[in-house]
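K.L.:
can you look at this prediction? I've put the sequence above it.
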Amino acid sequence: MVITLPWEVTPTLAVGPGCAALGVGRRAWLGEFPDPATAHASLSAAAGVAPEVVAVDLHPGDPARRWAAQAGLPIRAVPRHHALVAAVLATHAVGPDEQVIGLALDHGGYGPDGATWGSEVLIAGYKDARRMSHLDYVRVAGATAARPHRLALAHLRHAGIPWDLDLPPVRACSTRERRTLAHQLETGYGCGATASLGHLLDALAALGLEGRGVGTPYPAMGLDPGTLVRAVVADLRRGTPTDEIAARVRATVVALTAEQVRRCADDTGLDVVALAGDVFDDPALTRATRKTLPGFTVLSGKPPLVLGRLLCAAAG
């Protein structure tokens, strides 16, 4: 498809997993492609112009980066969470020189420090993004979407909660797996660090939380996810219904993000907020976030990540 861009760009190709976008002037051609080479050929033919630069993810292992280097094309690497916010700005035709408070909350992406980001409060425009706050890092090892119990055990360890068998993710691990994971988390061998809110929510879901409502938040948790994990485990052990706990978790996330937004607004005078990332795929959480930000203009949407990556790279 062809979309209108909020400002003129030099020919820039942005590539992501299975999709790509080529921006030329005030238009961008977007589509799904099996690989960067096919995207380059197809979009260049559609636009009638070849790109002057290729925008890729910041991760050094991004296949698009390797392809662009082999093709001899200039490369601009864009952090995932900057691109997420920029894509929302483009959807709302925000100008090239404007800045907003960006909430980039998702299941993680490679950050400039090599850790997994995903709870980002940014001051962002297209050209740059400044990280204002995020959740404290949690050491993780071998956690995947298919193995959320490992995320849960890492968050329990971070929170100082013993791996007792009354907790579902502990029971989901064999004794050998728990022993190996404990050694990794203690020594750091084979571990990474995550500040992803999506990872935290997955870890709490692995404790057996269910429900989609928004309830009363837990007392202020600050930026340490261990505070929320301890509160949730205490409620579980008291026999609190899991849907009630899930609603309190969602409300706590909303309260924390609103607090961080207001802090940024006090520091910068900005009054526009962009909601970006897959955490906002939750309609109840998104509605509640909007309600806690009276006086702010709140932008949201689910635009393609490559659109934001294109505009960040084009902005220089």
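P.N.:
Received the coordinates, thanks.
K.L.:
switch to C-alpha atoms for all contacts and neighbour counts from now on
P.N.:
OK.
K.L.:
what is the neighbour count of residue 134?
P.N.:
22 (other C-alpha atoms under 10 Å).
K.L.:
from memory it sits against residue 121, does it?
P.N.:
Yes. Shown here, residue 134 and residue 121 form a contact pair, counting by C-alpha atoms under 8 Å, at 6.3 Å.
K.L.:
any idea how far residue 27 is from residue 127?
P.N.:
From residue 27 across to residue 127, the span is 19 Å (C-alpha to C-alpha, to the nearest Å).
K.L.:
quick one: the helices in the stretch 1-150 of the chain?
P.N.:
Secondary structure of the stretch 1-150 of the chain (DSSP state H, counting those that start in this stretch): helices located at 36-47, 63-71, 80-91, 148-159.
K.L.:
from the contact counts, what lies against the longest helix seen in the chain?
P.N.:
When the chain is parsed with DSSP state H, its longest helix is helix 242-268. Packing partners of helix 242-268 (3 or more C-alpha pairs under 8 Å, 6 or more residues apart in numbering; DSSP states H and E): strand 100-110, helix 225-238, helix 283-291.
K.L.:
10 Å - rerun?
P.N.:
strand 100-110, strand 116-124, strand 129-133, helix 197-205, helix 225-238, strand 272-276, helix 283-291 (3 or more C-alpha pairs under 10 Å, 6 or more residues apart in numbering; DSSP states H and E).
K.L.:
below is an additional structure, to be compared with the one above:
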Amino acid sequence: MAKTYKIIVSGQVQGVGFRPYVYSLAKDFSLTGTVSNNEHGVIIYVTGAPKNAEGFYDNLIKNPPPVSKIISSAIEEVPIQNFNRFQIIPSSKEGQVNLPLTPDFAICDDCKKDIADVKNRRYNYAFTTCVNCGPRWSITKTFPFERAHTSIADFPMCESCNNEYTNPANRRFHSQTNTCPECGISFEFTDNRGNIFKAENIFKTIAKQLSEGKIIAIKNTSGYLLCCNAEDDGVVKKLRTLKNRPNKPFAVLYPSLELLQNEACLNAKAIDVLTSTERPITIISLSNYKGHIALQEVAPGLNQLGVMLPYTGILQLLANQLDVPIVATSGNIHGSPILSHKKDVEVKLKSVADYFLHHNLEITHPQDDSVLKISDKYNFECLFRRSRGYAPNYLNVEVQSNDKILALGADLKNSIAFFPNQHLYVGQYLGNLENFDVYNRFVEEIKAFINIFEQKPEVILVDKHPNYQSTQYGLELSKKWNTKLYFIQHHKAHLAAVLGEYGLFKDDNVLGVVWDGTGYGDDGAIWGGEFFKYNAGEMERLAHFEYFDWISGDKMSKEPRLSLFSLADESFHDLLNSKFSREELNVLTAIKSKNKLKTSSVGRLFDAVSSVLKICDFNSFEGEAAMLLENRIIDYNIGRCVNYCKGFSGKTIPTLLILKGVQSDIKNGLETAQIATNFLFTLASIIYKVAENSGSSKICLSGGVFQNTTLIDMLIELNDNRYKLYFNRNLTPNDENMAFGQMMYYLNCENRTHLQ
């Protein structure tokens, strides 16, 4: 006897080809009924033999579409309904959105074949997509994910596209981003004076211009990219000057995996990441590099390179015309957010780009490319930037709260988090809120989240630093909406981010290690070298690096030599004289004698060591000194390492002692690479010494210092299965995880500071 069942599936199930898949599967099991999107996910009604319905449900949950991610599902018998057939019906929305949003997906192999096939009607059509690939979050206006709720709605489907859209046998069946050359998005190619150029194959023209040393701003599906020939040192140098980015490495787009493999060594893990649906920039080693990239201009002083493969039809069609790798960096002036509007680009990049490739698809959520690095020894995947392909979902944590919560993160490397329903959303990387345009983007994203979910927060979470832009905006919103406001200490939020990723909040005696550049401490000092003991909701500061003077405000993070000056004693006299003028030393000595602000920052210790080793005295980008320091280590032998802090046994780590160990090895003529290795070995050894003293068996590690993958490898190697190590894995260890950490701390920890 036939029965009717109602099935609800929640998770990343909209914009991923879920309904067409359900349609085909229902046909296979001889079921009639309907499938549609709603504010909770996908709702299915099936009528048929109970055995068939159970088989259908089991297959659906165990083998969903490739880019979907099911969080929960339920099936229940309901009163019998008679359906003539199985069909996809229009989405209904009876309440507020309560489902994960959908990130952008890299172009799939089938669509790549379509645009390369001369006989295919989408030959050379850059916006070719299907249910398995294409832009999602970058074009979303509201949810559920339907064409009418995206900017693609500006392009009504032609008859051919509509036939595909309604044909169950077609892979574009119910593909919401379906367009073609007849009805779709169009390009405009101009020079920087606004002159429009026509070409039979625009990408062939662009490839020619790139080969001739031109800089081209290309509008991709998530924002503009500035591109030039990566093998032409002159044009790369020019781009650096015009973009105001003197040393920070550029990302390089390789036309194909084959070319990349011919020029660089890739392991299986790197290939998996480079070809994934997220398709991030992946940082690889340059050992045994055989290519012709202008490395000193593309990645100054580094033995690593950020590479990526084409992830949209636009980049794939360009790649088809290229035989060399190209620089593909965010379309902006250094420090500003990625640009996505034609008018903005023509004004702000007029003096940077020689040519512009525009298109008329509106980008509603501009996103930088995500960045990931794989450690050399143990293949640990460390996210450096979480943006396109990953945001705005966070599917790996279950949140229990009746509050609607907005977390505003920190100022540097800002991202936001929102919990308006039963799901947690962690937005894309936004940047440094000290930049006016980044701050405006931050405000716009908050408004977008509130509009999509039709919910205002009842609780707002901010960093404890009173002068952060994010904190100030939280105060403003709290007064405007009359909501509760909580201050969460910076480093406790970092620790909570790791505890949240692994679901460790009910555990006892967990050691938290949080090392970064700066964060406002509970005692008014600038923390950054912290150890915490976590016991089921309580965080206690257990140990920290010995305080030293925080001088010259934000300038200290920009000049590693200032960290050296702050830490140095008389034995560094000659070195300081070589780095500062007599007038500078007099001023700094006077400042230091009156200074009351102290820091425990390991980030600044990295700066001081980098300065002592004459690697870097001035940072042109955040973390440059630390990156260059790690870069000196090509390989290491753990058996040859020396611990500069071997006698440490108390609660305060002797910071100066570590620096003097470095100084001693320099005087003894030890090579810089081995000294840098000894420094990282010392830091790793300190962690295990504190763990031993605390009796903890679990160690959670977060903060920007843990972007150092050599340090991560050392920790894994030294561990020898004595402790369970927990690093950020689905989030970055840097301040991008701050909003998520604030959310986790609020939901799971005590002693929150509430502003009445």
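P.N.:
It's in. Everything numeric in this text was worked out from a predicted model, so none of it was measured.
K.L.:
TM between them?
P.N.:
Scored against TM-score structural alignment, normalised by the length of the first structure, the superposed chains reach a TM-score of 0.88; 304 aligned residues with a C-alpha RMSD of 2.2 Å.
K.L.:
can you say which of the helices of the stretch 1-150 of the first structure is packed in most?
P.N.:
Highest mean neighbour count of these: helix 80-91, a mean of 28 (counted as mean count of other C-alpha atoms under 10 Å).
K.L.:
just checking, residue 206 of the second structure touches residue 326?
P.N.:
No. With contact defined as C-alpha atoms under 10 Å, residue 206 of the second structure does not reach residue 326; the gap is 11.7 Å.
K.L.:
what residues are shared contacts of those two?
P.N.:
Residues touching both residue 206 of the second structure and residue 326 by C-alpha atoms under 10 Å, 6 or more residues apart in numbering: 227, 228.
K.L.:
tell me which residues touch the spatially closest residue to residue 125 of the first structure that is not a sequence neighbour, please.
P.N.:
Counting by C-alpha to C-alpha, 6 or more residues apart in numbering, residue 125 of the first structure lies nearest to residue 99, which is 4.4 Å off, once chain neighbours are set aside. Each residue near residue 99 of the first structure by C-alpha under 10 Å, 6+ apart is listed here: 86, 89, 122-129, 270-273.
K.L.:
and the buried ones among those residues, selectable in PyMOL?
P.N.:
What follows is the PyMOL syntax for the buried subset of the contacts of residue 99 of the first structure, where burial is set by 16 or more other C-alpha atoms under 10 Å:
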select buried, resi 86+89+122+123+124+125+126+127+128+129+270+271+272+273
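K.L.:
of the contacts of residue 99 of the first structure, which pair is most distant in space?
P.N.:
127 and 271 (19.0 Å; C-alpha to C-alpha).
K.L.:
what's the neighbour count on the aligned residue in the second structure for residue 247 of the first structure?
P.N.:
Matched to the second structure by TM-score structural alignment, residue 247 of the first structure sits across from residue 677. By the criterion of other C-alpha under 10 Å, residue 677 of the second structure has 26 neighbours.
K.L.:
was I right to think residue 677 of the second structure contacts residue 710?
P.N.:
Yes. Contact criterion C-alpha under 10 Å: residue 677 of the second structure and residue 710 qualify, at 8.8 Å.
K.L.:
just give me the match in the second structure for residue 62 of the first structure.
P.N.:
Per TM-score structural alignment, residue 62 of the first structure is aligned with residue 468.
K.L.:
tell me which of the helices of the stretch 1-150 of the first structure sits nearest to residue 266 of the first structure.
P.N.:
helix 80-91 (20.3 Å).
K.L.:
just how off-centre is that closest one within its chain?
P.N.:
Mean-position distance between helix 80-91 of the first structure and its chain equals 11 Å (C-alpha atoms, centre = their mean, to the nearest Å).
K.L.:
same deal with stretch 282-295 of the first structure?
P.N.:
Using C-alpha atoms, centre = their mean, the offset of stretch 282-295 of the first structure from its chain centre is 18 Å.
K.L.:
same question for stretch 121-130 of the first structure.
P.N.:
Relative to its chain's centre, stretch 121-130 of the first structure lies at 14 Å (C-alpha atoms, centre = their mean).
K.L.:
for that stretch, measure first residue to last.
P.N.:
Start and end residues of stretch 121-130 of the first structure are separated by 8 Å (C-alpha to C-alpha).
K.L.:
check for me that residue 188 of the second structure belongs to a helix.
P.N.:
No. According to DSSP: H, G, I helix; E, B strand; the rest coil, residue 188 of the second structure belongs to no helix; its state is strand.
K.L.:
excluding its backbone neighbours, what's nearest it?
P.N.:
Among residues not flanking residue 188 of the second structure along the chain, residue 358 sits closest, at 5.1 Å (C-alpha to C-alpha, 6+ apart).
K.L.:
repeat that for residue 307 of the first structure.
P.N.:
residue 87 (5.5 Å).
K.L.:
wait, what's in contact with the equivalent of that neighbour over in the second structure?
P.N.:
When the second structure is aligned by TM-score structural alignment, residue 87 of the first structure is paired with residue 497. For residue 497 of the second structure, the residues meeting the contact criterion (C-alpha under 10 Å, 6+ apart) are 491, 503, 700-703, 727-728, 731-733, 737-745.
K.L.:
in this structure residue 606 of the second structure contacts residue 517, no?
P.N.:
Yes. Using C-alpha under 10 Å, residue 606 of the second structure makes contact with residue 517 at a distance of 9.1 Å.
K.L.:
these two: which is more packed in?
P.N.:
residue 606 (27 against 24).
K.L.:
list the contacts for the more buried one?
P.N.:
Taking C-alpha under 10 Å, 6+ apart as the test, what residue 606 of the second structure contacts is 516-517, 560, 563-564, 612, 623, 625-627, 629-630, 659, 676, 679-680, 705.
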